[in-house]
Every structure is written in structure tokens, then in C-alpha cells.
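S.K.: sequence plus the predicted model coming up.
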Amino acid sequence: MQLEFHQVDAFSDRPFSGNPAIVYRLDAWLADELMQKIAAEHNLAETAFLVREGSVWHIRWFTPATEVPLCGHATLASAYVLFEIYKEATERLDFICKSGPLSVTREGARLWLDFPAMEPAAIDMTPDIERALGVRAVEILGANKLFVVLESEQAVLDCKPDMVALAKLPWPGVIITAQGNQHDFVSRFFAPAIGINEDAVTGSAHCSLIPYWAKRLDKTSLSAYQRSQRGGELFCRLEGDRVKIGGNATLVASGTLVLGL
């Protein structure tokens, strides 16, 4: 068996920045165990698998260690592959996944994710969280991920978390964020519990970041930058109970996976 794949740097208009993802367009689903092994073999933050179901695409995402319910950058990468490699003749792609319906719209060179807003709510500020991150938090909230507000962009850059301690916290990932110097807000994202110490650019984290900063800054259109080593710029809008996350994407590799089955 041979399977075609494509590697895309999402949230970047040039190679070797943004967040890399592998995309497989399948005719039918592979066994879950096999998809997990393929994701582990590629060893990137996410590998996306797509199967057309009627007029929509069913999408699933795997880290090297586990399947996840929502992933922004690999959805952006998947839409780019469908538009640019497989020449889907539309300006909007609709997806279904474990987190509900999603869509990606093409506006020129920029792609826009339509994801659910997940506004974070206050939780108890426990010393374990600050110790694991090695920082003093201004505010600690929670949604589907732990959400920690720091005092400045420099504090976000300087954060050096204890990954072993973070992995023991009862959340699959931890967002740290602050108001930005050149952008409305900046962030970083850590998820050692699911096999990703630090993610390069995390679209799904912005499901919580956008409603939080929209309320804090009293604006619904925002610019964001994820301050990982690779880095990535995101264009953000809050529209009711949905968030729109815009970004560019760049194809960096295509190939064939050979399975001796």
C-alpha cells in the first residue's frame, strides 16, 4: 500500500516557520492504530487524515502520542492541500470532527478557520501551576486548556516551564499569554501530556485567546503572534460564539508513505 502525503507550514508565508503538519487525503479510513503509528513516524505536532463524506470532509488529527479533538494549524494545512494540490473548486471547505462542524474559507492567499469560541473561566490559582511554569501569574483561567495570563510579552518569552510537572496537571495543554508589543496579544502553548513539549503555532488555543482578549481590549478584530522558536502570525476575529482565525500556509514537501501490508 502506498499513501500520498503533503507537509505544510501553517500560519506562515515562507518555509521553516509557522507550524508544520502532515496531511493525508484518504479514500477510506485506516485503522486507528495504523493512523497513530503513521503520526508517530512523522513525529510532528499533528498529522491530519481526511475522508470525503458527501459534501463535507471528515477530519481527524493525531499527535505522535494520541488523537486530539481539535487542531487549528493542521486544519489550515489540510484546507491548503485540498485547495492547492487537489484543486477543490470552491472558496469554502466544510469539515466535521469530534468538536463539531468547522469550515475554512479562502480569501486571496489567506485562509480563515471558523472555529467555536471557548471563553475561559476563572479557576483557583494553585501554587502547582506557577511552580510548573516557573512564573508569577496575573490570572489563571480554564477552558478546554489551562489559560495563564502573564504580566508582559517579555514574561511570555522568558518562561521556561518544567515539562514533567506540566504533564501532571489535569489539562491536556497550557496556554500562556500577555498583551503584545507589536501585536494585540502574544502566546505560547505547552502540551507535554500529549507528546508536544511546545507547539509552534496553535490555532485551537486561539478559540480561548480571541474571546478573552476581545473582552480585555474591547475590540473584535485582533492581531496575534505565537512566540515559539518558529513563530507564527494569526489574524483574529470574534463573531458571536465563533472565532475566525486567519493565516497563510506554505507547502514544503510531498511524498509517498510505503506500507508493507
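M.R.: Perfect, thanks for sending it. These figures come from a predicted structure and were not determined experimentally.

S.K.: going by C-alpha atoms from here, please, whenever you check contacts or count neighbours.
M.R.: Fine.

S.K.: show me what contacts Q229?
M.R.: Counting by CA atoms under 8 Å, 6 or more residues apart in numbering, Q229 touches A200.

S.K.: any idea how far the closest residue to E46 other than its chain neighbours is from R14?
M.R.: Nearest residue to E46 in three dimensions, chain neighbours excluded: T63, at 4.6 Å (CA to CA, 6 or more residues apart in numbering). Distance, T63 to R14, using CA to CA, to the nearest Å: 23 Å.

S.K.: then this one, side by side with the first:
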Amino acid sequence: MKKLPIYQVDAFADAVFKGNPAAVVTLEKDWLSDELLQNIAAENNLAETAYIIKRKDHYDIRWFTPATEVDLCGHATLASAHVILNLLEQKNKQVVFQSHRSGTLTVTQNKEQLELDFPTDVLEKTDLPEALIQGFGVVPTEIWKGKTDYMLVFDTQDQVEALQPNFHWVARVEARGIIVTAPAKDTSIDFVSRFFAPQSGIDEDPVTGSAHTSLVPYWAKRLNKTTLVAHQVSPRGGIVHCQHQGERVKLAGKSSLYLEGNILLED
């Protein structure tokens, strides 16, 4: 019987049962087959399962939802860094990841927070797909398209919180997922968001780090500021501290370890 270490971390959370849970599986030298990686992620049934392999000066990383491999995942990267910096390499304060889909990603311990360094998304204004008109039943003020997601901008936080998507229609949109966003009511928060991705096996993601690579450049320009605080207003919710740095964006948050154990596989 082969054992694979597995950890579950609540990312962008100051305690367990908050933020966004992610599984982290450590592998020794080589990737398992894509089919097995996908089967494990489906069995975990979390928004994301991250797989990491220790190399000489970095970790290789890949991310899987229950349905597919994705280009980038913020909360599972933060969860992976939590495992490395708190359990595997406690003397270190920084970890470098290499993704064959998203390049070099750095996570740094900054007091009680972990800070992600990600590439900034490039957004273009676009038209609203018919499936999203049917899926949301309301028309946003602005519609943008990034590398993998649509971003719909609304006038108020109340509109964002009131959305009850028809996932049958939303899943028809050719995208990883749909970001919805609006200015925050709380003056200590700059903007709020939610993220829907039924086409990736996740109806609503609790806190989506990668979505903030699209959100931050938009709100930084609109609010004329480079340091922002974001609140993803899902039922679990989470706070993301953001910095816009041109072609890169920094996203910081807390994290909490929920469990550690082993996956049992037949040899």
C-alpha cells in the first residue's frame, strides 16, 4: 500500500471553518498520471487540490478542481506555502513555486500573513454572453474578459450579495468561471466579489485568490490606489489584502491547518 501525505488548509482565514479549504498533496519525484491526479481531486471534493514536488531550489505545483486542471489557483498556492513554511521547512520565510501554466510564483511569510506574488491579468471590455443574461437575470454595469474568467461589475454590494445564479446557464459560458464585483459598503473595505465556476466543478468558490489578479488592476485604476482590501462575500467569506504592482499583484491573507493524514493507494 502506497501512502501519499495530504493536508487540508483553510486559506484566507484566521481560523478553521472559514475562508477557502484546499487540499495539498506532496509527491516525491514525479507526477502521478493525470487521471490519478484528477481522481484524487474528485475524491477530495474541495474547490482545489494542489500537488507539489520538491526540487533543488523550488517546488513544482499543479492545481486540480474536482473536474479539471486549472492554470492558476491562489488559495491552494497559499495553502501549499502554509504546509511548506509551517511543517516541512520551518526555518524558511519564502517559497518559490514553478507552474508549467503560470510560471514563477513566490509566497513570502509576512508576520501572520502569507503574501502571494502573481502575474496580473489583462482585461478587455466585452459583450455579455446570452447564457449569463439567462444565468443571472440582471445586467451588470460593465462586462470584462480576462485570460480565463468573465468579470461582471455591479453598482452595489447588495446586488452582488443578492445574486442567485442559474448554474445550468452559467455552466454554458466558455470560461473557467465568472467573477462578480462591486464597491464595498464597509468603508474599511475597497471592493467585494463572488466567484462562480460550475464549468470547473465549483458552483461558488469561497475565496478565489486568482480572481483577484483580475479584480485588483480594475479597482486600482478605478479607485486610483495601489493598496486595497477586498472581501469575498461568499457564505464562508474571506479577506484579501492586495497590492497592485503593474505586471504583478500581491495578495496576502492568513491560513489555518485543518487536517493532515495519508491517501492510501494500491501499489
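M.R.: Noted; the coordinates are in hand. From a predicted model like this one, the values you see are computed outputs, not experimental measurements.

S.K.: re the thing from before, quick one: map the residue nearest to E46 of structure 1 onto structure 2.
M.R.: When structure 2 is aligned by TM-score structural alignment, the residue opposite T63 of structure 1 is T65.

S.K.: isn't its match right next to E43, touching?
M.R.: No: T65 of structure 2 lies out of contact with E43 (CA atoms under 8 Å); the separation is 10.3 Å.

S.K.: of those two, which one has the most company?
M.R.: A count of neighbours by other CA atoms under 10 Å puts T65 above the other of T65 of structure 2 and E43, at 23 against 11.

S.K.: ok, now which ones touch that one?
M.R.: With contact taken as CA under 8 Å, 6+ apart, T65 of structure 2 is in contact with 38, 41-42, 45-49, 200-202.

S.K.: just the helices in the stretch 51-200 of structure 1 please.
M.R.: Ranges of helices within the stretch 51-200 of structure 1 are 72-84, 127-133, 153-158, 163-167, based on DSSP state H, counting those that start in this stretch.

S.K.: can I get those helices in a markdown table including mean neighbour count and distance to V258 of structure 1?
M.R.: Below are the helices of the stretch 51-200 of structure 1 laid out as a markdown table (neighbours: other CA atoms under 10 Å; distance: least, CA to CA, whole Å):
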| stretch | mean neighbour count | distance to V258 of structure 1 |
| --- | --- | --- |
| helix 72-84 | 25 | 20 |
| helix 127-133 | 16 | 41 |
| helix 153-158 | 17 | 41 |
| helix 163-167 | 18 | 34 |
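
S.K.: wait, which of those helices is closest to F147 of structure 1?
M.R.: Evaluated over these, closeness to F147 of structure 1 peaks at helix 127-133, with 10.4 Å, by CA to CA.

S.K.: hmm, who's touching that closest one?
M.R.: Outside helix 127-133 of structure 1, the residues that touch it by CA under 8 Å, 6+ apart are 136-137, 159-163, 165-166, 169.

S.K.: what about 10 Å?
M.R.: Contacts to helix 127-133 of structure 1, defined as CA atoms under 10 Å, 6 or more residues apart in numbering, come from residues 134-137, 140, 146, 148, 159-169, 174, 176, 190.

S.K.: with structure 2 overlaid, how far apart is that helix on average?
M.R.: If you overlay the two and look at helix 127-133 of structure 1, the average distance to its match in structure 2 is 2.5 Å (mean CA distance after the TM-score superposition for structure 1).

S.K.: quick one: the equivalent of A77 of structure 1 over in structure 2 and V160 of structure 2, what's the gap?
M.R.: Residue mapping for A77 of structure 1 onto structure 2 gives A79, with TM-score structural alignment as the criterion. Using CA to CA, we find A79 of structure 2 at a distance of 27 Å from V160 of structure 2.

S.K.: how far does stretch 134-141 of structure 2 stretch from start to finish?
M.R.: First-to-last residue span, stretch 134-141 of structure 2, CA to CA: 16 Å.

S.K.: can you name the residues of structure 1 that it overlays?
M.R.: The aligned range for stretch 134-141 of structure 2 in structure 1 is 131-138, by TM-score structural alignment.

S.K.: can you count the residues close to the closest residue in space to E198 of structure 1 that isn't next to it in sequence?
M.R.: If the residues on either side of it in the chain are set aside, E198 of structure 1 comes closest to F190, at 4.4 Å by CA to CA, 6+ apart. Residues near F190 of structure 1, counting by other CA under 10 Å, number 25.

S.K.: all set, thanks.
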